[in-house]
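# build me a model from this:
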Amino acid sequence: MKTFRLIKRLATGMPQPARAFSWLFPSLFLLVPLIYTLTGQRWLGLAELGMAGVFLTLFGFYVFRDLKGTASSWSRMYKESRGLSPEQFTFADVPSIKAMGFVYMLMGLLWLGAAVFFAL
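Here you go, the predicted structure:
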C-alpha cells in the first residue's frame, strides 16, 4: 500500500516539467507496438521509440541535476510514504536518486540510439 501511495505522490507532486517527462516516456513507449500493429508503418513506431528515448533522457537529466528540486522532492516523498523522518538514512536519499537519474539518461540514449540504428 505504501508503494501505491508513493507512486501516486510521484505522479502528482513532482515539479514540472519533470512530471510531464515522466508521463510521456512510458506512454510513448507503450504506444509503439499498438501504432505499429495498427498502421504497419515501421518508421512511425521507431519515431515514437526515439521520442520516448528523448523524454526519458530529459527526465533523467532533471533528476540527475536536481533541477527544480526533482530528486529532493522524490526523496522527501519516499520518506514521507514510508513514515520515516527526513534525517533518517535510506537508499532513496538524494545521491542515490541522482544516480538513478543518470541511469535514466543512459537508458533514454539507448532507446534513441536503437531507434536511429533500426531506422537506417
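# okay, CA-based contacts and neighbour counts for the rest of this
OK.
# measure residue 50 to residue 23 for me?
From residue 50 over to residue 23 the distance is 15 Å, taken as C-alpha to C-alpha, to the nearest Å.
# so which of those two has more stuff around it?
residue 50 (24 against 14; other C-alpha atoms under 10 Å).
# longest helix of this structure?
Ordering each helix of the chain by length in residues (DSSP state H) puts helix 94-119 first.
# other SSEs contacting that one?
helix 42-64, helix 70-82 (3 or more C-alpha pairs under 8 Å, 6 or more residues apart in numbering; DSSP states H and E).
# one more to line up against the first:
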Amino acid sequence: LVLDPALPLGEQLAMAAWMKGLADPEGEARKACASLGLADLAGRRPEAVSGGEAQRAALARALLGQPALLLVDEPTSQLDDGHAAQVIERLADLQDGRRIVVVATHDARLAAGLAARVPAGALHRKVWT
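Okay, the predicted model is just below:
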C-alpha cells in the first residue's frame, strides 16, 4: 500500500476505516496505530517517519476491518527485532482467527512464527497449457 504524503498517518488510517464502513473510524485508526507501536506517530506525515514506521503504518491500514484475506510481501524487511516481533504477532493473531494470511518473506523469524509454510521451491504447478 502506498501512503499519501499529504496526510498524517492517523488521518490516513481513519479515512481508510471510514471507506471500509467501520462504525468508529477514528477509534479504529487509534487501535490500529497502537497495535503496531505507532500511536506517537499518528500526527506525522509519511516523509517525517522512517521506512520501517511507514511500512508498519501501511500494514496497520491493511489490517483495518479485519480482512478475511491478507497478502503481504516482506512485512518485516525494514524492521528491527522488536517491531518485527509486533508484526509477527499481529499476523499470527490473524491466522488464529481463521483468516487467510499469505506472506512472501526471507525473514526466518516471520516464517517460524506462522502456522503453515510452503518451503522454498516446493510449489510447482503448471497453470497454463
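# can you calculate the TM-score here?
The TM-score (TM-score structural alignment, normalised by the length of the first structure) is 0.34; 61 aligned residues with a C-alpha RMSD of 3.9 Å.
# hmm, back to that, so the longest helix of the first structure versus helix 70-82, what angle?
Interaxial angle, helix 94-119 of the first structure versus helix 70-82 (axes from the mean of the first three to the mean of the last three C-alpha atoms, to 10 degrees): 120 degrees.
# can you check what angle separates helix 94-119 of the first structure from helix 42-64?
Using the same axes, to 10 degrees: helix 94-119 of the first structure against helix 42-64 is 160 degrees.
# ranges for the helices of the second structure?
Counting by DSSP H, the second structure has helices at residues 9-19, 25-35, 51-63, 81-96, 108-113.
# dump these to TSV, plus distance to residue 102 of the second structure.
Below are those laid out as TSV (distance: least, C-alpha to C-alpha, whole Å):
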stretch	distance to residue 102 of the second structure
helix 9-19	21
helix 25-35	20
helix 51-63	13
helix 81-96	10
helix 108-113	11
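# and those as a markdown table, adding mean neighbour count?
Formatted as a markdown table, these follow (neighbours: other C-alpha atoms under 10 Å):
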| stretch | mean neighbour count |
| --- | --- |
| helix 9-19 | 21 |
| helix 25-35 | 20 |
| helix 51-63 | 21 |
| helix 81-96 | 17 |
| helix 108-113 | 14 |
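# buried sites along the helix or strand hosting residue 21 of the first structure?
If you go by DSSP states H and E, residue 21 of the first structure is part of helix 18-39. Residues 18-19, 21-22, 24-25, 28-29, 31-33, 35-36 are the ones in helix 18-39 of the first structure that count as buried (16 or more other C-alpha atoms under 10 Å).
# looking at those, spot the one nearest residue 12 of the first structure.
residue 19 (7.5 Å; C-alpha to C-alpha).
# the closest one and residue 60 of the first structure: what is the separation?
11 Å.
# got it, and residue 29 of the first structure?
The value you get for residue 29 of the first structure to residue 60 of the first structure, if C-alpha to C-alpha is used, is 16 Å.
# and for residue 119 of the first structure?
Distance from residue 119 of the first structure to residue 60 of the first structure, by C-alpha to C-alpha: 24 Å.
# neighbour count for these two, which is higher?
residue 60 (29 against 13).
# what sits against that one?
By C-alpha atoms under 8 Å, 6 or more residues apart in numbering, the contact list for residue 60 of the first structure reads 100, 101, 102, 103, 104, 105.
# redo these as TSV? Include neighbour count and distance to residue 80 of the first structure.
Converted to TSV, these look like this (neighbours: other C-alpha atoms under 10 Å; distance: C-alpha to C-alpha, whole Å):
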residue	neighbour count	distance to residue 80 of the first structure
100	17	19
101	25	20
102	20	24
103	17	24
104	22	24
105	24	26
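# right, I'll leave it there.
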